[in-house]
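# After the sequence you'll find the predicted model.
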Amino acid sequence: MKIFSRLACLLPLFCTFAVSLAQDEFATIPASSKKLTDSVTGIEVETQISEFRIARTETTQSEFSRIMGRNPSFHQGLDLPVESVSWWEAIRYCNLRSLKEGLEPCYDLATGARDPSRAGYRLPTEAEWLKAFGDSVQFTAETIGQYGNIGSSNTKSLEELKKDLAGRMPQKAGSRPANKNGLFDMLGNVWEWCDDFNGRVAGHPVPLIDPRGPDWAPERVLLGGSFISLAGNWGRSYRSSIMPEYRSRFTGFRLCLSTGRRWSAAAPEESVWAEPYNRVPAGFENKTGELSSLVQDSQGKTITTLEGWEKRRAGIKAKWEKTLGLSAETSGKPNVKEVRTFEEELYTGKLMYLQVEPEFWEKIYLMYPRCPLRNPTPVVIVPYYDVDVPAGQPLGGRTYLPPGTRSFAYLMVQQGYIACAIRWYGESYGEGYGEAVANLKLNHPGLSGLGKWVRDARCLLDYLYTLPGVDRDNIGIIGHSLGAKMSLYAAANEPRITAVVCSEPGMGLDFSNYEDYWYHDNSILARDKATDHHELLGLIASRPFLLIGGDSADNDNSWYYINSARPVYQLFGKPLNIGYFNHRSGHSPTPEAVGLAVDWLKHFLGGN
């Protein structure tokens, strides 16, 4: 006996108990999540399906004619599923029934667009339908009839097909056993229209919250098969698609309702959650190398109180502000010039120039998610050479890479956060880096390159604070390489940033090219022995900070910096707010590392 291994041959665990159709017409499917690999970035992501209610049976001819005043079905019978209806007629039924029952219609009948904020009747998305279909078991051509009103396995004889067509028809709704969700006829009887356009293929982004099909395609999705569908491999997974104008004696639909309740994971123990970020290699436990102690005062006494730390912190802050050439001046009212708006599948992007000086504007790309995490919405800033790489989108900059492990702005907007990419001044303040630094010294003689960046970051934060819908208490920053240096310095000098991820910045001043004059200059080599980036981590404490290394700019020696700062975090009672993950695969972050970085921001900005 042949066992079919395709998705076509996976079936819900059907219950043998009877479910009375006099019970609630709709079953509630709880919110859930599922891990999958995004075909755009190659990174494992977590998709979420909100709670929804779905009709226990396919819409019957009685229900359809009561609302629409007619019965288009080829096979007549009030308890039979309605068929011979187009997708357009199905959504018209949804809207009219919503109006009759005092619900807000979901569909624009001119375009077919659905407003997801409305709670009226609608068709299920493909993801919802498959979720309602339930867990699966294998079945054979000989046993499939136990579970659904499906056709035969004949693919050779036209005479047999004619007999099937003459002798088979839809059965009364609810005739077969219900699946474990209490739903009838999810397999066979009639095909069921879904809300989605057909056509999502590799290379399309995955919407992570209530995933739907592409924005447009010529056909709509059908699921479940019919009473004449083949009971075998040629069933093609009982998934099909066809033009929405199409009417067939084999196709009907079932209704769905949104409840608005999203999935929420049970929070694990903090120590369990933090384990990947605290895998200290042997020999580096609590070691700080030759770094100065952050919790020792000027008399050499150990600091044991937050009051003592604040005095120590003030001295560190003043030293670094002097090193960077920062002053207490404010940027004034933030101004932007909008260049172009991009309507993408997952977000709306606004390419703009932000005024950071009276005569200079810096490029930013602000990305608003189609499905915001919540309102107000957390923001993640992504600094880099230009905005194209963080966005995973060619925007006319000097550098571009397709979406991947450096596309942090894309990854965060995919998660439902507002994301804002911003360009490094070295790419814009002059024709090249030499000219950019020359202009910096002409315009601001005492300001270092990283000091210039901190001022730009403050202007960006001032602007973000003016935007409606922004959660000011949850603004993160994440960057790779140059972007990681920018993230480190911005967070250390700007308390409005509430969570930080730095991928391969070179934690030590001697780990990377900080002596180049677009960062500091070679005077940084003559610094006093106590001055190093562990002090910046102290300034960031107790805000969450994650370092990502790859044994390139950051290796096991970077643990000295994490270990040096952890006593400060302990003073705040938050030792797990600082962590380090070393993927040991070189300078570029791996998908695993990026996944952990995104999880870090989600954990501390709200989203898990």
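Ah, there it is.
# going forward, measure contacts and count neighbours with C-alpha atoms only.
Noted.
# quick one, what contacts the nearest residue to P281 once chain neighbours are set aside?
Here the nearest residue to P281 in space, its sequence neighbours aside, is D556; by C-alpha to C-alpha, 6 or more residues apart in numbering that works out to 7.3 Å. Each residue near D556 by C-alpha atoms under 8 Å, 6 or more residues apart in numbering is listed here: P281, F284, N582.
# same deal with E321?
Going by C-alpha under 8 Å, 6+ apart, the list of residues near E321 reads S327.
# could you point out which element follows the helix or strand hosting it?
Here E321, judged by DSSP states H and E, is contained in helix 306-324. Toward the C-terminal end, the helix or strand that comes next after helix 306-324 (DSSP H and E) is strand 336-343.
# What residues sit buried inside the helix or strand following that next one?
Tracing the chain C-terminally past strand 336-343 and defining elements by DSSP H and E, one meets strand 347-357 next. Within strand 347-357, the residues that qualify as buried by neighbour count (16 or more other C-alpha atoms under 10 Å) are Y347, T348, G349, K350, L351, M352, Y353, L354, Q355, V356.
# export those to JSON lines and tack on distance to G325?
As requested, the buried residues of strand 347-357 are exported to JSON lines (distance: C-alpha to C-alpha, whole Å):
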{"residue": "Y347", "distance to G325": "38"}
{"residue": "T348", "distance to G325": "37"}
{"residue": "G349", "distance to G325": "34"}
{"residue": "K350", "distance to G325": "32"}
{"residue": "L351", "distance to G325": "30"}
{"residue": "M352", "distance to G325": "28"}
{"residue": "Y353", "distance to G325": "25"}
{"residue": "L354", "distance to G325": "22"}
{"residue": "Q355", "distance to G325": "20"}
{"residue": "V356", "distance to G325": "16"}
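# which among these gets closest to E270?
Minimum distance to E270 across the buried residues of strand 347-357 is 32.1 Å, recorded for Y347 (C-alpha to C-alpha).
# Nearest residue to that closest one in space, please, no chain neighbours.
Residue nearest to Y347 in three dimensions, not counting chain neighbours: P369, with 4.3 Å by C-alpha to C-alpha, 6+ apart.
# Pick out the most distant pair among the buried residues of strand 347-357.
Of all pairs drawn from the buried residues of strand 347-357, the one with the largest separation by C-alpha to C-alpha is Y347 and V356; the distance is 25.7 Å.
# take the one below as the second:
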Amino acid sequence: MIRCFVSLFFCALTISSLAAQDVTWLAEVNTPPKELSTSGQAGRPAMVGLEAWQQERSRLRDQWKTFLGAYSFPELPLQMETIKQERLEHCTRRLVRYQAEPGRMVRAYLLIPHDPADAKLPAIVAFHGTSTGTFDKLVGLDAEPARHMGLRLAEHGFLVICPENYLWEQNNYKASTTAALKNHPGSKGMAVMLADGMRAVDVLLSLDAVDPQRIGTYGHSLGAKEALYLAAMDDRICAAVASEGGIEIGFSNWDAVWYLGSDVKQEGFPRKHAELVSLIAGRPFLILGGETGRGCADGERSWPALHVGQEVWRAYYPEPVQLGLLNHGQGHALPWDAGEKVIDWLDAYVADRTSE
């Protein structure tokens, strides 16, 4: 266990220095509002010694895993098969199916760049938003080109996996949650999403073309929630972007049964998503917010939770702090220019990252 803590600390301590070059606009997103007070912030870990923080970090993660009823099946054979594929201009778009857990298969698209410049490719787990077409928009099979982020990332040289969320496995979200949790009594819907996200990383690591030191994650809305949890709970993720997911529990419908359930609304509920941000600290994490409008989940109100992670970063990890908020102010959307910033971020902190 001590060896595990030392390994985690070394990885987190060195990771900020592994980027070849920071994004040029880092100061625009990592500078909190002047009026932000750090006193009495819920979810802020106590500032302790380095070794003690690693133990605290492990304890926080275990508490979240216990609450979620988290599970994973890393040794389970993938049994991956190709359903169909097509060659596009910059990549091959391959629909696959693999075993996520015993008896349950998940579909995903793999976007594999043509003629890669590197022997090993950087990779992204890209999560889709709430849509009847599930991952179609993400991989370029539906309208709204700005939301084709999986395809856009593949065009920039990333090998991308876009898993399909479990919520569409049955007729409605509640039925899908009931079915998915049948073999996991006591688990939350978010535990399924986390397990599926970790399984997507397993798929990437099974591919010879993927660099295991350069795996990031991205998601919008529903997908942002998955990206947040995957980055917080899986150290194989070296950088993340969460667009309009609602960083704190009160910002979105986190109480839905397919996410965390009604426990989060009970008086005295002890967990805060600021703790998840603190678990990510040491690895680059960008929140995209739209500020106002129907369904808008993030914006300036996201700063207190994000600032908790910044405090942890500054206490234990080298500068600069690569945790920030890009507030585009255009509601619950992903404007094209904001998507370009997402690509910049993942280029800098995943693709251009130097392996240990």
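Looks like it came in fine. What you are looking at is a predicted structure, and each value in this text was computed from that prediction instead of being measured.
# number of nearby residues for the residue nearest to Y347 of the first structure?
The burial metric for P369 of the first structure, expressed as a neighbour count using other C-alpha atoms under 10 Å, is 24.
# Isn't it up against E345?
No. Under the criterion of C-alpha atoms under 8 Å, P369 of the first structure makes no contact with E345, lying 9.3 Å away.
# Which helix or strand contains P589 of the first structure?
Following DSSP H and E, one finds P589 of the first structure outside all helices and strands.
# residue in the second structure matching it?
For P589 of the first structure, the aligned position in the second structure is L334, judged by TM-score structural alignment.
# hang on, the earlier thing: for the residue nearest to Y347 of the first structure, which residues are in contact?
Residues in contact with P369 of the first structure, defined by C-alpha under 8 Å, 6+ apart, are L346, Y347, T348, V413, Q414, G416, Y417, I418.
# Confirm the fourth one sits in a helix?
I take that to be V413 of the first structure. Yes. Under DSSP: H, G, I helix; E, B strand; the rest coil, V413 of the first structure sits within a helix.
# For the contacts of P369 of the first structure, which pairs are in contact in the second structure too?
Cross-checking the contacts of P369 of the first structure against the second structure gives L346, Y347, T348, V413, Q414, G416, Y417, I418 as conserved contacts, using both residues aligned by TM-score structural alignment, their matches' C-alpha atoms under 8 Å.
# And those, which is closest to F572 of the first structure?
Nearest to F572 of the first structure among these, counting by C-alpha to C-alpha, is Y417 at 27.6 Å.
# May I have the residues that are in contact with the residue in the first structure that Q99 of the second structure lines up against?
In the first structure, the position corresponding to Q99 of the second structure is occupied by Q355, as judged by TM-score structural alignment. Contacts here follow C-alpha under 8 Å, 6+ apart; on that basis Q355 of the first structure touches P334, N335, V336, W361, E362, C459.
# Weed out the non-buried ones from the residues you listed.
P334, V336, W361, E362, C459.
# As CSV, those with distance to G426 of the first structure would be great.
Listed next are these as CSV, based on distance: C-alpha to C-alpha, whole Å:
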residue, distance to G426 of the first structure
P334, 21
V336, 20
W361, 13
E362, 11
C459, 17
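# all strands of the stretch 201-350 of the second structure, in order?
With strands called from DSSP state E, counting those that start in this stretch, the stretch 201-350 of the second structure shows them at 210-220, 239-243, 285-289, 323-327.
# any chance you could map the helices in the stretch 251-356 of the second structure?
All helices of the stretch 251-356 of the second structure, identified by DSSP state H, counting those that start in this stretch, fall at 273-280, 303-316, 336-346.
# L230 of the second structure: which of those is closest?
That would be, of those and by C-alpha to C-alpha, helix 273-280, which comes in at 9.6 Å.
# which residue lines up with the residue nearest to P281 of the first structure in the second structure?
For D556 of the first structure, the aligned residue in the second structure is E300 (criterion: TM-score structural alignment).
# Next one: its match from I287 of the second structure, what distance?
Going from E300 of the second structure to I287 of the second structure by C-alpha to C-alpha, to the nearest Å gives 11 Å.
# repeat for G197 of the second structure
Counting by C-alpha to C-alpha - G197 of the second structure and I287 of the second structure are separated by 19 Å.
# before we move on, what about L8 of the second structure?
Remark: distance between L8 of the second structure and I287 of the second structure (C-alpha to C-alpha) = 23 Å.
# These two: which is more packed in?
More neighbours sit around I287 than around the other of L8 of the second structure and I287, counting by other C-alpha under 10 Å; the figures are 27 against 15.
# ok, now which ones touch whatever residue of the first structure lines up with the more buried one?
Taking TM-score structural alignment as the criterion, the aligned counterpart of I287 of the second structure in the first structure is L547. The contact partners of L547 of the first structure, taken as C-alpha under 8 Å, 6+ apart, are V501, C502, S503, E504, G579, Y580, F581.
# Mind telling me the two of those farthest from one another?
When the contacts of L547 of the first structure are compared pair by pair using C-alpha to C-alpha, the two farthest from each other are E504 and G579, 13.6 Å apart.
# whereabouts in the second structure does the helix holding E321 of the first structure align?
For helix 306-324 of the first structure, the aligned range in the second structure is residues 50-68, judged by TM-score structural alignment.
# same thing with stretch 503-520 of the first structure?
The alignment of stretch 503-520 of the first structure onto the second structure (TM-score structural alignment) spans residues 243-260.
# what does the matching stretch contact?
Under the criterion C-alpha under 8 Å, 6+ apart, external residues in contact with stretch 243-260 of the second structure comprise 68, 167, 173-174, 177, 188-190, 218-225, 261-265, 272-274, 287-290, 296-298, 302, 305, 332-334.
# which of those residues count as buried?
68, 167, 173, 177, 188-190, 218-225, 261, 264, 272-274, 287-290, 296-298, 302, 305, 332-334.
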